[in-house]
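S.K.: sharing a model prediction with you, sequence too.
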Amino acid sequence: MALEGDELEAFIRRIPKTETHLHIEGALPYDLLHGMDSGRFPANPHFRSPSYRYPGFVEFENILLDHAVVWFNSAERYHEACKVMFDRMVSLNIKYVETSFHLHMIEFIGVDGRDILSAIKSAVPKELEVKVIGGMVRNGYSEKMQPILDNLHSWEELDGIDLHGQEWLELENWTPPIWEKCREAGKIVKCHAGEFGGPNKVYEAIDTLGSRRIQHGVRSVEDKELVKRLAGEGAVLDVCPLSNEKLQVFPSLEDHSLRELVDAGVTCTISTDDPLCFSNDILDEYRALAARLGFTKAELAQFAKNGFEHSRLDGEAKRKFISEIDSLLVS
């Protein structure tokens, strides 16, 4: 069933939703920066315009870091930003979140990683379940970070790990042992792949790192055997459509691979990635999928259900939210 207008708006607001691909530094509420220094951070910077497209990943990364490091200079600043961010998620009827913080901020700002982690978790409201992921870059095994990264599996309060950043860099030898130890410790093991890198990076994520949670993965369609494998093995792609458009992974959203992935049986979830840079929220993502890619009410609901089905919520909570989605489908 096609959705439009008030019916679409009401439906996407009412369905319980998840965010499973979200970077804390990239989700810094921009109004916090504007309120701190309106001269340096104008109300409507050019890169947050709906029509703006980033020339490439490096330019995007530079803007993100140039803004994030101004704010995130202490554990307390993480708590303050996350309090605003999480409260807004509740208002959008988001119930479950997997969000990563950039582990290398430990080195940048000289704050203990466990203090940052505690500050994030202490900002979580009772209406929201949040799992915190430690994100690292492919060339980040510095003298300072080595002992930290090697011991992430022992951080009981850390829910998972992720490899992000410049995807075209080679996978270094230190990485697979960390993924293996964290997987054995029961943590979520993710990997950014198949965004600016091709299918070979997705193969690397699933075969070398043992990840079945792929962040993006949208270029998997360039290898039909890979798509069959993702579908057959039950891998999950945490897709961020508007991010892909803004970063010109595809010429436009209408050219996105999501429809092909879904039709091939690949499990996908929908998230926002870096709202600081893209000026988007989860409602914008669902609106765009309906209005510009023709996803139906049932398909939008399935994206939401996928997020819960593959979450770390307990079985009762999963069933509750999935049942609520099913009820809204027939109302």
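M.R.: Everything's here; your move.
S.K.: all contacts plus neighbour counts: C-alpha atoms, from now on.
M.R.: Will do.
S.K.: who does whichever strand or helix holds Glu19 touch, helix- and strand-wise?
M.R.: Assigning secondary structure by DSSP states H and E places Glu19 in strand 17-23. Judged by 3 or more CA pairs under 8 Å, 6 or more residues apart in numbering; DSSP states H and E, the packing partners of strand 17-23 are strand 94-102, strand 236-239, strand 267-270, helix 297-309.
S.K.: give me the angle between it and helix 297-309.
M.R.: Put simply, strand 17-23 runs at 60 degrees to helix 297-309, going by axes from the mean of the first three to the mean of the last three CA atoms, to 10 degrees.
S.K.: mind listing residues that contact strand 17-23?
M.R.: Strand 17-23 is contacted by residues 93-102, 215, 238-240, 269-274, 282, 304-305, 307-308 when judged by CA atoms under 8 Å, 6 or more residues apart in numbering.
S.K.: what's the answer for stretch 313-327, then?
M.R.: By CA under 8 Å, 6+ apart, stretch 313-327 touches 15-16, 96, 129, 301, 304-305, 308-309, 311.
S.K.: picking up where we left off before, just put the helices and strands packed on strand 17-23 in a markdown table and tack on distance to Ile148 and mean neighbour count.
M.R.: Output for the helices and strands packed on strand 17-23, formatted as a markdown table (distance: least, CA to CA, whole Å; neighbours: other CA atoms under 10 Å):
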| stretch | distance to Ile148 | mean neighbour count |
| --- | --- | --- |
| strand 94-102 | 13 | 23 |
| strand 236-239 | 26 | 26 |
| strand 267-270 | 30 | 25 |
| helix 297-309 | 30 | 21 |
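S.K.: quick one, strands of the stretch 101-250 of the chain?
M.R.: Applying DSSP state E, counting those that start in this stretch to the stretch 101-250 of the chain gives strands spanning 129-137, 160-164, 188-193, 213-216, 236-239.
S.K.: dump those into JSON lines; add distance to Pro45 as well.
M.R.: Formatted as JSON lines, the strands of the stretch 101-250 of the chain follow (distance: least, CA to CA, whole Å):
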{"stretch": "strand 129-137", "distance to Pro45": "27"}
{"stretch": "strand 160-164", "distance to Pro45": "25"}
{"stretch": "strand 188-193", "distance to Pro45": "27"}
{"stretch": "strand 213-216", "distance to Pro45": "26"}
{"stretch": "strand 236-239", "distance to Pro45": "25"}
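S.K.: put this next to the first one:
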Amino acid sequence: MSDVDTGFLRSLPKAELHLHLEGTLEPELMFQLAERNDITLPYSDVEALRDAYEFGNLQDFLDLYYQGAGVLQTEQDFYDLTWAYLERCAADGVVHVEPFFDPQTHTARSIPMSVQFRGITRALNDGQEKLGISSRLILCFLRHLSEEDAFTTLQQALPWREHFFAVGLDSGEKGNPPAKFQRVFDEVHKLGLKIVAHAGEEGPADYIWQALNLLKVQRVDHGVRCTEDPALVQRLNDTQMPLTVCPLSNTRLKVFTDMSEHNIMQLLEQGLCVTINSDDPAYFGGYLLDNYLAVRDALGMTKAQAIQLARNSFTASFLSEEEKAGHLATLDKLA
């Protein structure tokens, strides 16, 4: 039985490090943007679309995800998407975010990089000014596309270099190992950008090794299959390599059949730097607070563990050491 109540978890200062902006597109906003842009969706109403959010695997989800992203057409659309997410963060006690976005999803539809960056960064700036939520934007490559396409995307993004802090690798892992993108991430490294990568969700533990050794990541997104390899768990612990774990996403996509089987608390108790995140909350049924609550309810998360998870979220962030220290001092007062 957990000793931590919902009010405490809501007020607990938290950072979110694994969140796809396109994955925050709620059915209501999707219909609103479709109407604004004169797009006809293949669903009769919001409820019909919500019903479609019942999927059995990652590919089914991705098919719906990319279809939904088609309503994002203008700078204002990207602003509205990002702002709606930040408002939810404010309600959940989230004070820092490092969201992903997938430019290839949009450039493939002839939506210029400038439209995406202007809309997203304007909302993030407003989030800092109006909500007190700081941010570091992460540009991601789609791993089901070619490395050549990733190189092109990186070049297209360079005029906007000041607006993104890191580069990631996302989309379906199967058949797309990190090694496929080693050369482009060598280039990212030379540019002085931080590097993160999805590995060890549907892909095997070996993909985590590749992310570490070939891509030289600063964080592993997901990483829950590390337990398949004790030597890998030891490496992650020794280096305090952050894992950005997404509990509700993992259960919806059947990485674990039930939250009670999730290994996040086991990894936390082993001393690994695990964090809680929401991934694609519009599709997986919960934003950051919902994920904390789900872990509490299924795995008996204690107050001390909740504070440690929040500490990890700041320690693993790309904030400056001074900024981290301020958040950690706040958490120390709650212990």
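M.R.: Right, received. Where do you want to start? Quick caveat, the model's predicted, so the values are computed rather than measured.
S.K.: and the TM-score between them?
M.R.: The TM-score (TM-score structural alignment, normalised by the length of the first structure) is 0.89; 321 aligned residues with a CA RMSD of 2.3 Å.
S.K.: residues in the second structure aligned with stretch 219-231 of the first structure?
M.R.: Aligned using TM-score structural alignment, stretch 219-231 of the first structure spans residues 225-237 in the second structure.
S.K.: any buried residues in that stretch, and which?
M.R.: 225-227, 232-234, 236-237 (16 or more other CA atoms under 10 Å).
S.K.: next one: stretch 290-301 of the second structure
M.R.: The neighbour-count check on stretch 290-301 of the second structure (16+ other CA under 10 Å) flags 290-296, 299-301 as buried.
S.K.: what of stretch 115-132 of the second structure?
M.R.: So stretch 115-132 of the second structure, judged by 16+ other CA under 10 Å, has buried residues 115-127.
S.K.: out of the residues you listed, which sit inside helices?
M.R.: Members of those lying in helices (criterion: DSSP state H): 115-126.
S.K.: out of these, which is nearest to Gln32 of the second structure?
M.R.: For these, the minimum distance to Gln32 of the second structure (CA to CA) is 16.8 Å, reached by Gly119.
S.K.: run through the residues that contact the closest one.
M.R.: By CA under 8 Å, 6+ apart, the neighbours of Gly119 of the second structure are 74-80.
S.K.: same thing with Leu3 of the first structure?
M.R.: 290-291, 296-297.
S.K.: one step back: farthest pair in the contacts of stretch 313-327 of the first structure?
M.R.: Farthest pair in these, by CA to CA: Glu129 and Ala301, 19.7 Å.
S.K.: checking Gly271 of the second structure next. Helix, strand or coil?
M.R.: coil (DSSP: H, G, I helix; E, B strand; the rest coil).
S.K.: hmm, Asp238 and it touching each other?
M.R.: No. Using CA atoms under 8 Å, Gly271 of the second structure is not in contact with Asp238, being 9.2 Å away.
S.K.: tell me which of these two has more neighbours.
M.R.: Set side by side, Gly271 of the second structure and Asp238 show more neighbours around Gly271, with 14 against 11, by other CA atoms under 10 Å.
S.K.: ok, now which ones touch that one?
M.R.: By CA under 8 Å, 6+ apart, the residues touching Gly271 of the second structure are Asn237.
S.K.: how many neighbours does Gly234 of the first structure have?
M.R.: Residues within reach of Gly234 of the first structure, counting by other CA under 10 Å, total 14.
S.K.: any idea how far the equivalent of Asp170 of the second structure over in the first structure is from Val189 of the first structure?
M.R.: When the first structure is aligned by TM-score structural alignment, Asp170 of the second structure is paired with His164. Distance of His164 of the first structure to Val189 of the first structure, given as CA to CA, to the nearest Å: 12 Å.
S.K.: neighbour count: these two, which is higher?
M.R.: More neighbours surround Val189 than the other of His164 of the first structure and Val189, with 24 against 18 (other CA under 10 Å).
S.K.: gap between the counterpart of the more buried one in the second structure and Leu288 of the second structure?
M.R.: Under the alignment defined by TM-score structural alignment, Val189 of the first structure corresponds to Ile195 in the second structure. For Ile195 of the second structure, the distance to Leu288 of the second structure equals 23 Å [CA to CA].
S.K.: again, but for Leu145 of the second structure
M.R.: 29 Å.
S.K.: please say which of the two ends up with more neighbours.
M.R.: Set side by side, Leu145 of the second structure and Leu288 show more neighbours around Leu288, with 27 against 12, by other CA under 10 Å.
S.K.: how about that one, what's its partner in the first structure?
M.R.: By TM-score structural alignment, Leu288 of the second structure lines up with Ile282.
S.K.: I'd assumed Ser271 was in contact with that match.
M.R.: Yes. Here Ile282 of the first structure lies in contact with Ser271, judged by CA under 8 Å, at a distance of 6.3 Å.
S.K.: just give me the neighbour total for the residue nearest to Arg225 of the second structure when sequence neighbours are not counted.
M.R.: In space, and not counting its chain neighbours, Arg225 of the second structure is closest to Gly200: 4.9 Å by CA to CA, 6 or more residues apart in numbering. Counted with other CA under 10 Å, the neighbours of Gly200 of the second structure add up to 24.
S.K.: could you do the one 10 residues further on as well?
M.R.: A total of 19 residues lie near Gln210 of the second structure under the criterion other CA under 10 Å.
S.K.: alignment lookup: it to the first structure.
M.R.: Under the alignment (TM-score structural alignment), Gln210 of the second structure pairs with Glu204 of the first structure.
S.K.: and the gap between that match and Leu8 of the first structure?
M.R.: Applying CA to CA, the value for Glu204 of the first structure to Leu8 of the first structure is 38 Å.
S.K.: ok, now Arg319 of the first structure?
M.R.: Distance, Arg319 of the first structure to Leu8 of the first structure, by CA to CA: 24 Å.
S.K.: next: Asp273 of the first structure.
M.R.: 23 Å.
S.K.: before we move on, what about Cys182 of the first structure?
M.R.: With distances taken as CA to CA, Cys182 of the first structure is found 40 Å from Leu8 of the first structure.
S.K.: who has more neighbours out of those two?
M.R.: Neighbour totals were compared for Cys182 of the first structure and Leu8, and Cys182 leads with 23 against 17 (other CA under 10 Å).
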